[in-house]
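*Asks:* I'll drop the sequence and a predicted model, then ask my questions.
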Amino acid sequence: MPALYSRFSGSNIGRLAALSDGVFAIAMTLLVLELHAPVLEAVHHQRPLWESGALDSEQGLWHALVLLAPKLLTYVMSFLTLGIFWVGQQTQLNQFERANRHLTWIHLAFLASVSLMPFSTAVLGEYIGFRLAVAVYWVNLLLLGAMLLASVTYGHRAGLLKADVDHDMRLAHRRRIVIYQGLYAVAAVLSVINTYVSIVLIVLFQLNSAIAPRIWRLNRF
């Protein structure tokens, strides 16, 4: 009986990890491209004031940097987002004994969501006071979490995990994803009050995930 292509395609975990590293690196680099142009534009707009003596160049630059603050805030938030999800994906890949075609496509869908992050960040940075912009960003977070949850769930059902990955470890992965996605959803809903409330909460949740695992019980899973 001839071998089926689906039995051996997409089985290399190492290649999947290498592709993921490349996509994350490009997405993280693209985030910063939204930061340079507004400074120059804002400074040029202030030139008539400098010429009249009403505003000197240092003040003009400070004003330009203040105008850039929303995009800088969303840049920091998205860099944290991608860093957290990169760690999450690498943790999962390290626990797979092997891959198959279905698992590979789940992670390709995850990487498609990663590649959308510069777009959703640009939308939020440009329209930071709009609830719809927050919703676009939250949908991107939801897609990232959903794909990681699908990965660990499918990997267990398909018998792709290493033998030393026990029930508690699998449960910890799923619980962490679900809880943080719930927190992100709450933050997004609070944009009806103020979009900055949503953004600050998301950043706080991310900082808790990234740098405070020994302080808050939220990370003990």
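*Replies:* Here it is on my side, so go on.
*Asks:* when you work out contacts or count neighbours from here on, use the C-alpha atoms and nothing else.
*Replies:* Noted.
*Asks:* and the longest helix anywhere in the chain, what's buried?
*Replies:* For the chain, the helix with the greatest residue count under DSSP state H is helix 57-94. Neighbour-count burial for helix 57-94 flags 60-61, 64-65, 68, 70-75, 77-83, 85-86, 88-89, 92-93 (criterion: 16 or more other C-alpha atoms under 10 Å).
*Asks:* wait, what's in contact with the nearest residue to Val39 once chain neighbours are set aside?
*Replies:* Of all residues not flanking Val39 in the chain, Ala64 sits nearest, at 5.1 Å (C-alpha to C-alpha, 6 or more residues apart in numbering). By C-alpha atoms under 8 Å, 6 or more residues apart in numbering, Ala64 lies in contact with 38-40, 42-43.
*Asks:* now restrict those residues to buried residues only.
*Replies:* Using 16+ other C-alpha under 10 Å, the buried ones in the contacts of Ala64 are 39, 42-43.
*Asks:* including secondary structure and distance to Ile26, could the residues you listed go into CSV?
*Replies:* As requested, those are exported to CSV (DSSP: H, G, I helix; E, B strand; the rest coil; distance: C-alpha to C-alpha, whole Å):
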residue, secondary structure, distance to Ile26
Val39, helix, 23
Ala42, helix, 28
Val43, helix, 29
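*Asks:* dump those into JSON lines; add distance to Ser52 as well.
*Replies:* What follows is the buried ones among the contacts of Ala64, written out as JSON lines (distance: C-alpha to C-alpha, whole Å):
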{"residue": "Val39", "distance to Ser52": "21"}
{"residue": "Ala42", "distance to Ser52": "17"}
{"residue": "Val43", "distance to Ser52": "15"}
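*Asks:* closest to Glu51 out of the residues you listed?
*Replies:* Nearest to Glu51, judged by C-alpha to C-alpha, of the buried ones among the contacts of Ala64 is Val43 at 12.5 Å.
*Asks:* isn't Phe130 up against Thr195?
*Replies:* Yes. Here Phe130 reaches Thr195: they are 6.9 Å apart, a contact under C-alpha atoms under 8 Å.
*Asks:* against that first model, consider the following:
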Amino acid sequence: MANREPVVGVERLLLFGDAVFAIAITLLSLDITVPSGLTGRQLNHSLRDLIPSLGAYALSFGVIGVQWLAHHSVLRNAERLDTWLIRIDFVFLATIAALPFPARLLSEYGSTAAATAIYAGSIVLASACTTALALRLRQKPALRKAHVPPDRIRRPVLRSSLIMAVFGTSIPITLASPSLAKYWWLLCIPALRLMDRAARKPDGPDAASAPAQAAGTETSNPPS
């Protein structure tokens, strides 16, 4: 019996994902409030109390932004979907939609190992789903666009794996020090920058042949 074709296409799935990301980011900001009717001194105290919430919001906004870019960078290479891609993507989007909950835990109970570990685990799960999406496309050429080589999917896999490694290794660190685990997350910033810088370096046969192609073009088109 022939396999059933998915009822949605790549563009529809990306649009649905964009809506989920937008809602998740909106929910993050709902916790940033101060009571009404405060005096000046009370307002200053309330604003100081908001610092953990602002930190959790900034961190989660950056994480969701990175995950959104990764989601598009993977699925833009897909020509069509299969059941496994849709299932993995639904788990991924469910994790993103639920991210405001661990973000709130982090802002209110950030000094505890449980809240820190739950937040890190959520990021690990989301990154694992991104990696699974990319690996599925890499293993199933029929799902990829005709012009997409397997190496193009390698970069999203490496980026997601790096995030998984940093946040995953922070979970046991929370048992010793939740604060140290949060500083550990900052390793993602220089590591991703180094990875992007290495990816921009011209290497491989295509880069080596570029000067020769340019020289050949100039030779075949001499100045008049």
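*Replies:* Here it is on my side, so go on. As the structure is a computational prediction, the values presented were derived from the model and not from experiment.
*Asks:* now the helices for structure 1?
*Replies:* Using DSSP H, the helices of structure 1 run over residues 13-31, 37-45, 47-52, 57-94, 101-126, 131-157, 167-189, 195-211.
*Asks:* out of those, flag the one nearest Ser6 of structure 1.
*Replies:* Ser6 of structure 1 lies closest, by C-alpha to C-alpha, to one member of the helices of structure 1: helix 101-126, at 6.2 Å.
*Asks:* mean deviation, the closest one versus structure 2?
*Replies:* Compared with structure 2 after fitting, helix 101-126 of structure 1 has a mean deviation of 1.0 Å; criterion: mean C-alpha distance after the TM-score superposition for structure 1.
*Asks:* what is the distance between that helix and the centre of its chain?
*Replies:* When C-alpha coordinates are averaged (C-alpha atoms, centre = their mean, to the nearest Å), helix 101-126 of structure 1 and its chain have centres 8 Å apart.
*Asks:* now swap in stretch 33-42 of structure 1 and tell me
*Replies:* Centroid separation between stretch 33-42 of structure 1 and its chain, computed with C-alpha atoms, centre = their mean, is 23 Å.
*Asks:* cool, stretch 151-169 of structure 1 as well?
*Replies:* Chain-centre distance of stretch 151-169 of structure 1: 24 Å, with C-alpha atoms, centre = their mean.
*Asks:* so what's the residue nearest the centre of structure 2 up against?
*Replies:* Central residue of structure 2 (C-alpha atoms, centre = their mean): Gln67, 1.9 Å from the mean position. Remark: with contacts taken as C-alpha under 8 Å, 6+ apart, Gln67 of structure 2 is in contact with 126-127.
*Asks:* before we move on, what about Trp185 of structure 2?
*Replies:* 166-167, 170.
*Asks:* now neighbour count and distance to Leu13 of structure 2 too, for the residues you listed, in a markdown table please.
*Replies:* Shown next, in a markdown table, are the contacts of Trp185 of structure 2 (neighbours: other C-alpha atoms under 10 Å; distance: C-alpha to C-alpha, whole Å):
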| residue | neighbour count | distance to Leu13 of structure 2 |
| --- | --- | --- |
| Val166 | 20 | 29 |
| Phe167 | 27 | 27 |
| Ser170 | 23 | 32 |
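*Asks:* so what's the residue count around the corresponding residue of structure 2 for Ala25 of structure 1?
*Replies:* Using TM-score structural alignment, the equivalent of Ala25 of structure 1 in structure 2 is Ala22. Applying other C-alpha atoms under 10 Å, we find 13 residues neighbouring Ala22 of structure 2.
*Asks:* once you drop chain neighbours, what's closest to Glu126 of structure 1?
*Replies:* Leaving aside its sequence neighbours, Glu126 of structure 1 sits nearest to Lys71 (C-alpha to C-alpha, 6+ apart; 7.1 Å).
*Asks:* that neighbour -> structure 2?
*Replies:* So, by TM-score structural alignment, Lys71 of structure 1 is matched to Ser53.
*Asks:* cool, and Val134 of structure 1?
*Replies:* Checking TM-score structural alignment: Val134 of structure 1 goes with Thr116.
*Asks:* can you get me a residue count around that match?
*Replies:* 27.
*Asks:* how much space separates it from Leu175 of structure 2?
*Replies:* Distance, Thr116 of structure 2 to Leu175 of structure 2, by C-alpha to C-alpha, to the nearest Å: 10 Å.
*Asks:* stretch 48-62 of structure 2: how far from the chain's middle?
*Replies:* 18 Å.
*Asks:* what do you get for stretch 5-25 of structure 2?
*Replies:* That offset, for stretch 5-25 of structure 2, works out to 15 Å (C-alpha atoms, centre = their mean).
*Asks:* what do you get for stretch 152-171 of structure 2?
*Replies:* The chain centroid and the centroid of stretch 152-171 of structure 2 are separated by 9 Å under C-alpha atoms, centre = their mean.
*Asks:* what lies in contact with that stretch?
*Replies:* Taking C-alpha under 8 Å, 6+ apart as the rule, stretch 152-171 of structure 2 contacts 70, 73-74, 77, 116-117, 120-121, 123-125, 127-128, 130-131, 134-135, 137-138, 181-182, 184-185, 187-188, 191-192, 195.
*Asks:* buried ones among the residues you listed?
*Replies:* Neighbour counting by 16+ other C-alpha under 10 Å classes 70, 73-74, 77, 116-117, 120-121, 123-125, 127-128, 130-131, 134-135, 137-138, 181-182, 185, 188, 192 among the contacts of stretch 152-171 of structure 2 as buried.
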